[in-house]
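Chemist: okay, predicted coordinates and the sequence, questions at the end:
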Amino acid sequence: MSGPPRRTAAVNRLGPIRHVVAGELDVGYVELGPADGPPVVLLHGFPYDVHSYVEVAPRLAAEGFRTIVPYLRGHGPTRFRTPAGLRSGQQAALGADLHALLDALDLPPAVLAGYDWGARAACIVAAVWPERCAGLVSVNSYQILDIASAGRPLRPDLEAGFWYFFYFATERGRAGLARDARAVAEVIWRRNSPRWHFDAATLDRAAEAFGNPDYVDVVVHGYRHRLGLADGDPRYARLEARLATRPTIPVPAVTLDGTADGNFPATDGGASAAHFVGPRAHHQVPGAGHNLPQEAPDAFVAAVREVSTTLHRERRPHPA
C-alpha cells in the first residue's frame, strides 16, 4: 500500500519558455530583462535545470542585463531536431550547442556563466570562439576535460564522490536512471552540496526537466565518453581534438569555488592559472556547494557584475 501523497510547497519558477532552432536542437530557454541590454547566458549543470538561476536571473535582469537561461540538451523542453542519431553528452557537443545558440539568437559577445556541464560549455566557447564571449564566470575554474587521461585513476576520495560516473558505465546504472532520475539526483545533490538544505518541492521542480525523452541517453553517453568507454559523435571529432590541447581562455574571467562543495575542494585558483591568459579573479564562496548559483545567488550575481565591470574597464580608452 502506498503512503499519502507527498506535499510540496509552492516554488518560484522561471518562465515563460521560449524556443529557438540552434544547430541540431530546438532549444527551450527563458529570457528576462531588456532586449537591448548586455547579454548574459546562464548555464546549468547535471543533474539540475534552469531553476539553479531562479534568484540570479531576475536580479541580473533588473540590473539591465538581457538574461538568457537555456535548458541543456536532453533536459526539459529542449529537443533534438531529428528522431534518430547519437544522443551525445560529450563536452564538444555541449560547447557546440552553446555556440549555435549564440548564433541563433544573433547575440553580440555575451558574458557566459555556469557551473558543472554549463561551466564546461562556457569554457569551451570562451577558449575556442573567444570573439563570441565577452567574459566568463566559471564555477570550479577551468572545466575543459582532458579526455585522453580518462582511464587514469582518480584519488580514492574523488572516486567516491563521483560514484555516478561508474554507475552510469553499467547497464544497471542506465536502468536505475531511467527508473527514477529524481532519486539519483537527490543522492548526487546531497553529496555535492552537504550544507544545502533543499526541500522536496525544489527537487521536484528540477526533476521535471529529467522527463525529457533523451535525458538518459545524453547523460549516460556523457559519462561513458568521459571515462573513455564510448566513442564520440564524429561530427564533433575536430572540436574534440582541439579541446584535447587544453586551449587557453583569453577573455576576462571570474572563477568561483564553494567551500562546501562535496566533490571539488575549494582552491586558491592557482592550479588552473595557466589556462587563463586574460584578466582573471578567483574567489572562494563560504558555505556554498556545487550548485553555487542556487546556493549562493549573491556571490554569483556579484561575479557577473565583476566580470562586466572588468569589461567596461578594459574597453575604456586610455588617456593620451
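Modeler: That came through fine.
Chemist: switch to C-alpha atoms for all contacts and neighbour counts from now on
Modeler: Noted.
Chemist: C-terminal to whatever helix or strand residue 158 lives in, what's the next element?
Modeler: Using DSSP states H and E, residue 158 maps to helix 156-161. Next helix or strand after helix 156-161 toward the C-terminus (DSSP H and E): helix 163-167.
Chemist: against that first model, consider the following:
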Amino acid sequence: MPSQLPEMPDPRRREFVRIAAAAAATLAAGAATQPAMARPTTPRPGTPRPGTPMGPIRQIAAGVLDIGYVEMGPASGAPILLFHGWPYDIHAFAEVVPVLVARGHRVIIPHLRGHGSTVFRAASTPRNAQQAALAADGIALMDALRIEKAVVAGFDWGARTANIMAVLWPQRCTALVSVSGYLIGSQAGNAKPLAPAQELQWWYQFYFATERGKAGYAANTNAFNRQIWQLASPAWKFDDATFDRSAASLANPDHVAIVIHNYRWRLGLAEGEAQYDAVEARLAGAPPITIPTITMEGDANGAPHPAPENHRAKFTGPYEHRLITGGVGHNLPQEAPLAFAQAVLDATGLAR
C-alpha cells in the first residue's frame, strides 16, 4: 500500500527509513525490556507468539483489569502508549514500534478490554465499554507500570481513549496523536439524527442495537470483522495472515459483550456505571484538548469520521493536522506505519 510521509524533506526521509530498518533488525534480535512489576505469561489464545515482532505478551493488574500488553524499548526511555481500535488489536502497531524504539522510547501497547489477553479480574465487574471506562483503563495501566507521564496515541476506539485521557488527565499526557481528530462524544450528541448517507455508514451500530445483531456478531465474529476491515480501508490489500493474526485477539471471552455494550451505550440503549456519570457529563460538553497534538487522516478512510475543519477549534495547544495520501484507510498505523511513527515523534517535539 503506497503512503506518503507528510512534508518530509528527502534527507530526513532517508534518515527516517534508515532508522526504521535498523530498528527492525534490533527487534528481530530480541531487544525488549521486562518491567519490574509485570509478569510474563504463557501466551493465551488470541495473543502473539513470543518471538514475533511485537514481542511477548505481559500481564499486569491495573484497576478492574488484568491487562495484556507488549512493552519494547529501554525502561529509561520516554514512555509512549499506543491504543488500538475495533476490530483491530496491538498488531496495528507492529511496524510503528521499532521506529520509536530506535529513537530510545519505552513503548507500551495494551490490549483494550475485551481484546487479546486483557480480562476482568472479577466475574462480577460489569462488562462496561463506555468511553470513560476505557480512558480510566489507560490511566490505571500507567499507574500500575509507575509511568507518571507519557505520549498517548491511537486510532478508532484508541484515539477516543487517548483524547479523553488528554482532557481528564493533561498532567499525565505529554502529547497526543489522534487519527481522525477529536472523537469525544456523548449519548445526547449521538441521539441527534444524521443525514441518510452518514447514517448508512453506521449500519453496524444499529445492527448491534438488536438481539439479532448480538447473536449474529457472536456467531460470525471473524467474517463480520473482515467485512469491517474491507469497508473501512477499501484500498488496503491485506492478506489472510494479516487479518488472522489480529482476529485471534477477538476470541477474548468478553469481546462480544464489550463491543455490544460500547455501541449500545453510545445510543443510550445501555447503562454505564454511576462512577463515571460526572465524567461523562463533563465530556458531553466537548471540552478542548490543551496538550500538544497532531491529528491524522488517511485519504481513503471508509469509516465514519469527522472532517478536520470541524474539530480544529477543539485543540488549543500546539497543533498540526496531516492528511496521509496513497489510499490509506481507517487503520492508519498499520497501513502507513512510518507516517504514524513520525507523527508520534513530532508530537513529542511539539511538547518541548
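Modeler: Here it is on my side, so go on. None of the values given here were measured: they were computed from a predicted structure.
Chemist: just give the TM-score of the two.
Modeler: With the length set by TM-score structural alignment, normalised by the length of structure 1, the two chains reach a TM-score of 0.91; 301 aligned residues with a CA RMSD of 1.4 Å.
Chemist: returning to that earlier point: what's the mean distance for the helix holding residue 158 of structure 1 versus structure 2?
Modeler: On superposition with structure 2, the mean distance recorded for helix 156-161 of structure 1 (mean CA distance after the TM-score superposition for structure 1) is 1.9 Å.
Chemist: what does that helix correspond to over in structure 2?
Modeler: The alignment of helix 156-161 of structure 1 onto structure 2 (TM-score structural alignment) spans residues 196-201.
Chemist: run through who's touching that stretch.
Modeler: Residues from elsewhere that reach stretch 196-201 of structure 2 (CA atoms under 8 Å, 6 or more residues apart in numbering): 193, 303, 304.
Chemist: please redo it, this time with the cut-off set to 7 Å
Modeler: For stretch 196-201 of structure 2, contacts defined as CA atoms under 7 Å, 6 or more residues apart in numbering pick out 303, 304.
Chemist: ranges for the strands of the stretch 201-350 of structure 2?
Modeler: 293-298, 319-324 (DSSP state E, counting those that start in this stretch).
Chemist: any chance of those in TSV, with mean neighbour count and distance to residue 236 of structure 2 too?
Modeler: Converted to TSV, the strands of the stretch 201-350 of structure 2 look like this (neighbours: other CA atoms under 10 Å; distance: least, CA to CA, whole Å):
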stretch	mean neighbour count	distance to residue 236 of structure 2
strand 293-298	26	11
strand 319-324	19	14
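Chemist: columns distance to residue 308 of structure 2 on top of those strands, output as JSON lines?
Modeler: Compiled in JSON lines, these are given as follows (distance: least, CA to CA, whole Å):
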{"stretch": "strand 293-298", "distance to residue 308 of structure 2": "8"}
{"stretch": "strand 319-324", "distance to residue 308 of structure 2": "8"}
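Chemist: which of these sits closest to residue 57 of structure 2?
Modeler: strand 293-298 (28.3 Å; CA to CA).
Chemist: which part of structure 1 matches the closest one?
Modeler: Against structure 1, strand 293-298 of structure 2 falls on residues 253-258 (TM-score structural alignment).
Chemist: quick one: contacts for the most centrally placed residue in structure 1?
Modeler: By CA atoms, centre = their mean, structure 1 has its centre lying nearest to residue 118, at 1.6 Å. Residue 118 of structure 1 makes contact with 43, 44, 45, according to CA under 7 Å, 6+ apart.
Chemist: tell me how many other residues crowd residue 49 of structure 1.
Modeler: Per other CA atoms under 10 Å, the neighbour tally for residue 49 of structure 1 reads 23.
Chemist: which of the contacts of residue 118 of structure 1 lies closest to residue 59 of structure 1?
Modeler: Using CA to CA, those come closest to residue 59 of structure 1 at residue 43, 15.8 Å.
Chemist: I'd assumed residue 116 was in contact with the closest one.
Modeler: No - with contact defined as CA atoms under 7 Å, residue 43 of structure 1 does not count as touching residue 116 (8.7 Å).
Chemist: so for these two, which sits in the more crowded spot?
Modeler: A direct count of neighbours by other CA under 10 Å for residue 43 of structure 1 and residue 116 places residue 43 higher, at 27 against 21.
Chemist: look up how far residue 144 of structure 2 lies from the counterpart of that one in structure 2.
Modeler: Applying TM-score structural alignment, one finds that residue 43 of structure 1 aligns to residue 83 in structure 2. Distance, residue 83 of structure 2 to residue 144 of structure 2, using CA to CA, to the nearest Å: 17 Å.
Chemist: what do you get for residue 138 of structure 2?
Modeler: Separation of residue 138 of structure 2 from residue 144 of structure 2 (CA to CA): 10 Å.
Chemist: of the two, who's got more company?
Modeler: Between residue 138 of structure 2 and residue 144, counted using other CA under 10 Å, the more crowded position is residue 138 (25 against 16).
Chemist: equivalent range in structure 1 for stretch 118-128 of structure 2?
Modeler: With TM-score structural alignment applied, stretch 118-128 of structure 2 matches the range 78-88 in structure 1.
Chemist: stretch 62-70 of structure 2 too?
Modeler: Residue span in structure 1 matched to stretch 62-70 of structure 2, by TM-score structural alignment: 22-30.
Chemist: so which residues make contact with that stretch?
Modeler: Contacts for stretch 22-30 of structure 1 (CA under 7 Å, 6+ apart): 14-21, 68-71, 77-81, 97, 100-101, 104.
Chemist: same thing but 8 Å
Modeler: Applying CA under 8 Å, 6+ apart, the contact partners of stretch 22-30 of structure 1 are 14-21, 68-73, 76-82, 97, 100-101, 103-104.
Chemist: what subset of those is buried?
Modeler: Burial by neighbour count, 16 or more other CA atoms under 10 Å: within those this picks out 14, 21, 68-73, 76-80, 97, 100-101.
Chemist: between these, which is nearest residue 170 of structure 1?
Modeler: The closest of these, once distances to residue 170 of structure 1 are taken by CA to CA, is residue 73, at 21.8 Å.
Chemist: could you pull up the residues touching the closest one?
Modeler: Contacts for residue 73 of structure 1 were tallied using CA under 8 Å, 6+ apart; they are 25, 27, 79, 80, 89, 94, 97, 215, 218.
Chemist: quick one: these as TSV, columns for secondary structure too.
Modeler: Output for those, formatted as TSV (DSSP: H, G, I helix; E, B strand; the rest coil):
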residue	secondary structure
25	strand
27	strand
79	strand
80	strand
89	coil
94	helix
97	helix
215	helix
218	helix
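Chemist: make TSV out of those residues and add distance to residue 176 of structure 1.
Modeler: Formatted as TSV, those follow (distance: CA to CA, whole Å):
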residue	distance to residue 176 of structure 1
25	26
27	27
79	22
80	23
89	18
94	24
97	27
215	13
218	15
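Chemist: name the nearest of those relative to residue 236 of structure 1.
Modeler: So of the contacts of residue 73 of structure 1, ranked by how close each gets to residue 236 of structure 1 (CA to CA), first place is residue 94, at 10.1 Å.
Chemist: many thanks, have a good one.
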